[in-house]
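Peer 1: sequence? don't have it. structure:
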């Protein structure tokens, strides 16, 4: 084999040169301390992004309310417009029979009444009229058009804000998951110090439960100083207004079933065929749970126990 390699090199003496050989140098992996510092900086960035997210939610709600009001106003003006159209019908019919080019007729019949109103002659005509019916028709049509345009503008704003909202949500989640994953792979114990992402009740319940890390397992206990496995989940969800029974079998039926790949932070996770143990999913294949007598509430890997399923309560 060595002889064959030498023959190949002699046949192409310029194919490989010491000056063209690239030596790959891998960037040194950050230390756990550096990774933690980066994670803490990220936590601050995530807080800013979360407030932007909350701000967009407020603006979105405001735009939705404004769009609803504008649409209702347009509908009211349309009803008013239809009534005035019927009242002015006689005026239009008479003008047609007389063969005249009454601007009122053009105004009533036109598909684009604003274009008719924009004509100087038409405006001059209406300025000289004493007919409250004609003036009322003009005002109602203009008001309906303004209201409709306002509704369309608000609807467009709602759509744009929703896009921004979704973009911010994805940015927060993706950035967090990337850095959290690196840190947890290096040191699983760091997971407890990282923020829980999300504004829903499941994320809030998980935050409450995380605050109980280190509290002792006591059979039949449901907080606030000691817990068993279903007592911990019951207590955490009670803090956000959701009442769960103090029994794993009942909590198994308290929400929507989700697969292991669909789990999100705050979901309930169950183990063994008889569902005799459970915890709260925190992400990265790990859960927060109250293990057994002599142990404390802590974060642990879900591996090593037969996974029965997940339940999304909120």
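Peer 2: That came through fine. For clarity, every value in this text was computed on a predicted model and none was experimentally measured.

Peer 1: can we go C-alpha only for contacts and neighbour counts from here?
Peer 2: OK.

Peer 1: Quick check: closest non-adjacent residue to residue 182.
Peer 2: residue 35 (7.8 Å; Cα to Cα, 6 or more residues apart in numbering).

Peer 1: and the one you found, how many neighbours?
Peer 2: 19 (other Cα atoms under 10 Å).

Peer 1: same thing with residue 66?
Peer 2: Neighbour tally, residue 66, other Cα under 10 Å: 17.

Peer 1: My guess is it contacts residue 152. True?
Peer 2: No. Using Cα atoms under 8 Å, residue 66 makes no contact with residue 152, being 10.6 Å away.

Peer 1: for the stretch 51-200 of the chain, what spans make up the helices?
Peer 2: 103-109, 113-117, 120-128, 132-186 (DSSP state H, counting those that start in this stretch).

Peer 1: Out of those, which is the most enclosed?
Peer 2: helix 103-109 (a mean of 19; mean count of other Cα atoms under 10 Å).

Peer 1: For the host helix or strand of residue 232, buried residues please.
Peer 2: Using DSSP states H and E, residue 232 maps to helix 229-238. Neighbour counts over helix 229-238 (16 or more other Cα atoms under 10 Å) mark 229, 230, 231, 232, 233, 234, 235, 236, 237 as buried.

Peer 1: structure B:
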């Protein structure tokens, strides 16, 4: 009789054990490398971390401006869709009223016209009265034809409005997909920057923040102060140096005054105020306070108004940076601007030579 016992398992030989262990360690190392958190990775110096974080912030801002553009388009499409739906509802109500009136007219004609004209004339006690009534019915028939044509026209209009609404809705959904994709890119870049900064000590992070250039210190008392000089020292102040804004016209002066009032408020990507801003949100809000409507994104704001050269800059001008036109600030004179730099850095004053200059425009 054949034995049904399981064959005895032999232990791994020494060489086999070493091979398996090597493969397991290699797999673990590979997984750790993909995770990007290996303690065995060479530690980046604070200077290298700053360079990488700066790169991530620039890429995040490019994605932020794409997000801003997609959101503006999405909001516009949503407003158009709402208007189309409202108009379709109003016209549907009028159509239903016209249909009810047409139904009443048809029922009346049916009741009065159940007998043929010859029979009604033959049976009428007063043929003259019948002829008068027949003329009235003929006119009523004309009105019925007009009512039918009106209902048909209104029905066509409602159908056209609904078709247009469906088309806008389809585009809106595509815009929302792009919006979500851009949002994910921004959040991914910012999360990567936070992970890098988390590797540093508090002192190292403070040095990196200081290396961003002169700007705003938020004191323990909540007041906002500006380190005016390029070296970061100088007299602290909460208002323009002369007590009033030097600008070529009142609207530019108002825009600059608004920007001064925003100093110290946090950078939040996608924000347009009043409590927080991203770079283009700040410049848009500043000029809006002066009664001038600017587009939402950096790459559209640069075409607002007219271009000016760097040598012709005046307070209130918009100054743009990087080859992708991904950052903007509000020029205040003296080679300086007020801008919203990036997450963790509030609205502040900085020199315009802090970043690669890409152009300038003067809103009008």
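Peer 2: The structure has been received and is ready for your questions. Remember, it's a predicted structure, so these values are computed and weren't measured experimentally.

Peer 1: Would you pull the TM-score for this pair?
Peer 2: Scored by TM-score structural alignment, normalised by the length of the first structure, the superposition of the two chains gives a TM-score of 0.46; 193 aligned residues with a Cα RMSD of 4.8 Å.

Peer 1: about what we covered before: could you list every helix and strand in contact with the helix holding residue 232 of the first structure?
Peer 2: Judged by 3 or more Cα pairs under 8 Å, 6 or more residues apart in numbering; DSSP states H and E, the packing partners of helix 229-238 of the first structure are helix 201-210, strand 277-283.

Peer 1: between those, which gets nearest to residue 122 of the first structure?
Peer 2: Checking those against residue 122 of the first structure by Cα to Cα gives helix 201-210 as the closest, at 60.9 Å.

Peer 1: tell me what the closest one is packed against?
Peer 2: Using 3+ Cα pairs under 8 Å, 6+ apart: helix 201-210 of the first structure touches helix 229-238.

Peer 1: Okay, angle between the helix it packs on and helix 201-210 too, please.
Peer 2: 120 degrees (axes from the mean of the first three to the mean of the last three Cα atoms, to 10 degrees).

Peer 1: helix or strand right after helix 229-238 of the first structure?
Peer 2: Next element after helix 229-238 of the first structure (DSSP H and E): helix 248-251.

Peer 1: Any buried residues in that following helix, and which?
Peer 2: Buried residues in helix 248-251 of the first structure, counting neighbours by 16+ other Cα under 10 Å, are found at 248, 249, 251.

Peer 1: want to try a markdown table for the buried residues of helix 229-238 of the first structure, with distance to residue 44 of the first structure as columns?
Peer 2: Shown next, in a markdown table, are those (distance: Cα to Cα, whole Å):
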| residue | distance to residue 44 of the first structure |
| --- | --- |
| 229 | 32 |
| 230 | 33 |
| 231 | 32 |
| 232 | 29 |
| 233 | 28 |
| 234 | 31 |
| 235 | 29 |
| 236 | 25 |
| 237 | 26 |
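
Peer 1: Quick check: of the residues you listed, which lies closest to residue 113 of the first structure?
Peer 2: Of the buried residues of helix 229-238 of the first structure, the one sitting nearest to residue 113 of the first structure (Cα to Cα) turns out to be residue 237, at 59.3 Å.

Peer 1: Isn't that closest one up against residue 207?
Peer 2: No. Applying Cα under 8 Å as the test, residue 237 of the first structure and residue 207 come out as separate, 10.2 Å apart.
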